[in-house]
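Enquirer: have a look; sequence and predicted model below, questions after that.
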Amino acid sequence: MAGGTPRIFVSHLSGVAVFDPNGDQVGRVRDLVAMLRVGRRPPRLLGLVVEVATRRRIFLPITRVTGIESGQVITTGVLNVRRFEQRPTERLVLGELLDRRVRLLETDEEATVLDVSIRQLPARRDWEIDRVFVRKGRGGALRRRGETLTVEWSAVTGFSLEEEGQGAESLLATFEQLRPADLANVLHHLSPKRRAEVAAALQDDRLADVLEELPEDDQIEILGKLKEERAADVLEAMDPDDAADLLAELPEEEKERLLTLMQPGDAADVRRLMAYEERTAGGLMTTEPIVVRPDSTVADALARVRNPDLSPALAAQVYVCRPPDQTPTGKYLGTVHFQRLLRDPPYTLVSAMLDDDLQPLSPETPLRAVAGFFATYDIVAAAVVDESGSLLGAVTVDDVLDHLLPDDWRETEFLLSGEENDE
């Protein structure tokens, strides 16, 4: 374990209060959710089961946890209040791993799991189960007299996945390190039954990323096999422009039903995008660019750019607008490129470094003109502004390419080894 990385035993988290950034209590921890992995690799911690005031148990992704310390859990404040439902690849740490009989590999002795510890990986937001606190013996009378010791997760066997394990668990563990585009390619070549099993077991954010990389037919097939509430959750996790493109292909009744199940703010963004023609700047844009006010500083802008959930293209520049900050914004003033932010002191106002010479796109600009605009000015993202001067969103180069390439480009296997095809 890296120096300074805290280790927390999960038994100490049972019943611990969960607070939002303002210090208001939102619930209590009732369990932790982990995903076992192939062989002896430590399980990944996916999140917490939190009981809120209504006694409903909800899932809090570990990526929404900003701190676990001093007998409390601090969150980002963003909670999905839908009831927690355990998935096939998930294990409840308190409910399923504790009191389990395992075997110590070094001595081949049986032992009972009394506790497990979790730690945050260095320089990452991920957490994993790293150690197991056990008592030697089979339980009963021996349980009290047996020696207790803490060992690495890899030093015991009895609850980790085996290589020959069946079901989606081993398959997902194998795919864990794949990029979304690569996992999408694997899913595309699976049978429909297997594709549905794997999709059902993926976490919402992961499935959303993968759906964005799949051919249209696969997207519709997978979404159609999910429960409607789960489908709405996945659509919320997708980029609004990708969610709008997918919903546009569904029958009207099904589309409206899913939009109704989505969070109102997310649904409003998607509805707004669906009002534009698909092959226009309005149909291509995302409604979630980085928007800052003119009195923001370079430090403020860079803090926004550092968001790990942003794509490189969206993080390449910030858009300076008068309030409101959410699209459609107040008057659009100009763009500040990431490289310029790196060159000026942190206290400099962004309004002093605007690139306001480049005219923004209108939402009706056709795809061909958008592509020419990107090529002419060597940019990776461009502002989309309406007649009143409000910023509606931003078009990124990946969305332009997505619509310029042939419809079946996602199904084509490109050679990345440097070998050329002679055909």
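Expert: Looks like it came in fine. Numbers count the residues shown, from 1 in each chain.

Enquirer: when you work out contacts or count neighbours from here on, use the C-alpha atoms and nothing else.
Expert: Fine.

Enquirer: and the residue located most distally from the centre of the chain, how far from Ala111?
Expert: Here the centre of the chain is the reference, and by C-alpha atoms, centre = their mean the most remote residue is Ala141, at 46.5 Å. As judged by C-alpha to C-alpha, to the nearest Å, Ala141 and Ala111 stand 13 Å apart.

Enquirer: what comes up buried for whichever strand or helix holds Ala301?
Expert: Using DSSP states H and E, the element containing Ala301 is helix 298-305. Using 16 or more other C-alpha atoms under 10 Å as the test for burial, helix 298-305 gives Val298, Ala299, Asp300, Ala301, Leu302, Arg304, Val305.

Enquirer: try it against this one:
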Amino acid sequence: MAAGAPRIFVSHLSGVAVFDPTGDQVGRVRDLVVMLRVARRPPRLLGLVVELATRRRIFLPMTRVTGIESGQVITTGVLNVRRFEQRPTERLVFGELLDRRVTLVESGEPKEEVTVLDLSVQQLPARRDWEIDRVFVRKGGKGGAFRRKGETLTVEWSAVTGFALEEHGQGAESLLATFEQLRPADLANVLHHLSPKRRVEVAAALDDDRLADVLEELPEDDQIEILGKLKEERAADVLEAMDPDDAADLLSELPTEEQERLLSLMQPGDAADMRRLMAYEERTAGGLMTTEPIVLRPDATVADALARVRNADLSPALAAQVYVCRPPDETPTGKYLGTVHFQRLLRDPPYTLVSAIIDDDLQPLEPDAPLPVVAGFFATYDMVSAPVVDDAGALLGAVTVDDVLDHMLPEDWRETEFHLAEDDKDGEGDEGDAPEGDGRDLLEDDTNDDTSDGTRDGRDGLGKGEEAGSHDA
């Protein structure tokens, strides 16, 4: 190792911003790609998986990284924006190496199973190569309080074995800690790119509310896969924690027998909401709506309305307005009287009755209104949420703009990153790149010295990780 070469613990790289030389952000680090080697030799760091603003994940070879400092990665500005695809010989650090159970084989000590909490990388003196040099582990049993209280220590890579083996029942504690601050949509993107085995393990480690939020952002196939791996009681709990419209959409994709089993395990009120939503055609106002908008009685005040709007569990679209109805005030309600927009609530004294400031000019949506009509309503009146009212004048629920967009975008929009066309981007901005590759093939041909094991690499130090002792025992 080069004297004084900075050691970076990989947990410090999660979500770090990636910039080009002009200071423009191009994305964020979502994982590290390494290649395991034989004879306990430290793995080479091949590069970074970078998520662009469009959510596309690309591979950034370490040879294109000029610096990692002050919590940011600086590149040469030359990127190949082809979608990253993991190769059979490669391992993802966050997705596959953290939380593994490996064997500690320190000299003179009996072998002992430990859990991997973190890994550190360090730059080699030759060229700009980097490799994993140390492993931060916890001794003790797998799971439970004993695991949390186990001794932690940092050891050389050569002091552990077992990274190359397939592991069943791998934990997710360290991986989840690494991505703790991610929004549900971003965490869903992380899960989507994990292997099926790892995706289920991580999903199982999330609490019900967090998993519900993440499921709402996942593609349908991933939702069904994860839900099918949960115990039925927990699957019902997670469905209850989801927004009713999203949960109903997911339930409708399951076989009828499985639907009924899960519905029978849910609270009667939640199950009734699901059945009601599933009775509507998917691409209608009734099929799109949520049954849990903010509903107030006519004698409620502006202060009451603002207290309801402050609920942190509400989406911004649902919190943008309240619906004034006669009792009962749970959907389906009594007669719908009108809407009060959030901005109006801010302009009137707290003691003002909401019935005095309602907007009753706009006609509400009918439950069987088709998707184009719903979209046209939002576009015409610049709405973010709209009431759905039946023939009897009862409020059934509310449609939010995000649900309209979800159903208007192509089914694979999460894969195609909104409107980003691969044909437009591939080959553009790739100055100096081979148009048919991402830099890996050139590196794999470089076999003249002992440190080039078919990789894609390079990098400098990171401010957060410069304290090499941050994980040392």
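Expert: That came through, no problem. These numbers were taken from a predicted model, which means no experiment stands behind them.

Enquirer: on that earlier part again, in the second structure, which residue range corresponds to the helix or strand just after the helix holding Ala301 of the first structure?
Expert: Per DSSP H and E, the first helix or strand lying C-terminal to helix 298-305 of the first structure is strand 317-321. Aligned by TM-score structural alignment, strand 317-321 of the first structure falls on residues 321-325 of the second structure.

Enquirer: how close does the matching stretch sit to the first structure?
Expert: Overlaying the first structure shows stretch 321-325 of the second structure at a mean distance of 0.1 Å from the equivalent residues (mean C-alpha distance after the TM-score superposition for the first structure).

Enquirer: strands along the stretch 51-200 of the second structure, start to end?
Expert: Applying DSSP state E, counting those that start in this stretch to the stretch 51-200 of the second structure gives strands spanning 57-61, 65-69, 72-75, 90-92, 101-104, 112-123, 130-139, 152-156, 160-161.

Enquirer: just give me the match in the second structure for Ala199 of the first structure.
Expert: Residue pairing (TM-score structural alignment): Ala199 of the first structure is matched to Ala203 of the second structure.

Enquirer: please point out which parts of whichever strand or helix holds its match sit buried.
Expert: Secondary structure from DSSP H and E places Ala203 of the second structure in helix 196-205. By neighbour count with 16+ other C-alpha under 10 Å, helix 196-205 of the second structure contains the buried residues Arg198, Arg199, Val200, Glu201, Val202, Ala203, Ala204.

Enquirer: out of the strands of the stretch 51-200 of the second structure, which gets nearest to Val388 of the second structure?
Expert: Closest approach to Val388 of the second structure among the strands of the stretch 51-200 of the second structure is made by strand 57-61 (38.6 Å; C-alpha to C-alpha).

Enquirer: who does that closest one touch, helix- and strand-wise?
Expert: strand 44-52 (3 or more C-alpha pairs under 8 Å, 6 or more residues apart in numbering; DSSP states H and E).

Enquirer: could you rerun that using 10 Å?
Expert: Counting contacts by 3 or more C-alpha pairs under 10 Å, 6 or more residues apart in numbering; DSSP states H and E, strand 57-61 of the second structure packs against strand 25-35, strand 44-52, helix 440-444.

Enquirer: please work out which of these is packed deepest.
Expert: Greatest average neighbour count among those goes to strand 44-52 (a mean of 25), per mean count of other C-alpha atoms under 10 Å.

Enquirer: find me the equivalent region of that one in the first structure.
Expert: Using TM-score structural alignment, strand 44-52 of the second structure pairs with nothing in the first structure.

Enquirer: any idea how far that strand is from the chain center?
Expert: Offset of strand 44-52 of the second structure from its chain centre (C-alpha atoms, centre = their mean, to the nearest Å): 18 Å.

Enquirer: what is the orientation angle of it with strand 25-35?
Expert: If you take axes from the mean of the first three to the mean of the last three C-alpha atoms, to 10 degrees, strand 44-52 of the second structure sits at 150 degrees to strand 25-35.

Enquirer: so strand 44-52 of the second structure versus strand 130-139, what angle?
Expert: 90 degrees.

Enquirer: and strand 44-52 of the second structure, what does it pack against?
Expert: For strand 44-52 of the second structure, the packing partners by 3+ C-alpha pairs under 10 Å, 6+ apart are strand 17-19, strand 25-35, strand 57-61, strand 90-92, strand 112-123, strand 130-139, helix 184-192, helix 440-444.

Enquirer: could you dump these to CSV with distance to Asp249 of the second structure?
Expert: Output for these, formatted as CSV (distance: least, C-alpha to C-alpha, whole Å):
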stretch, distance to Asp249 of the second structure
strand 17-19, 35
strand 25-35, 29
strand 57-61, 28
strand 90-92, 32
strand 112-123, 37
strand 130-139, 42
helix 184-192, 17
helix 440-444, 41
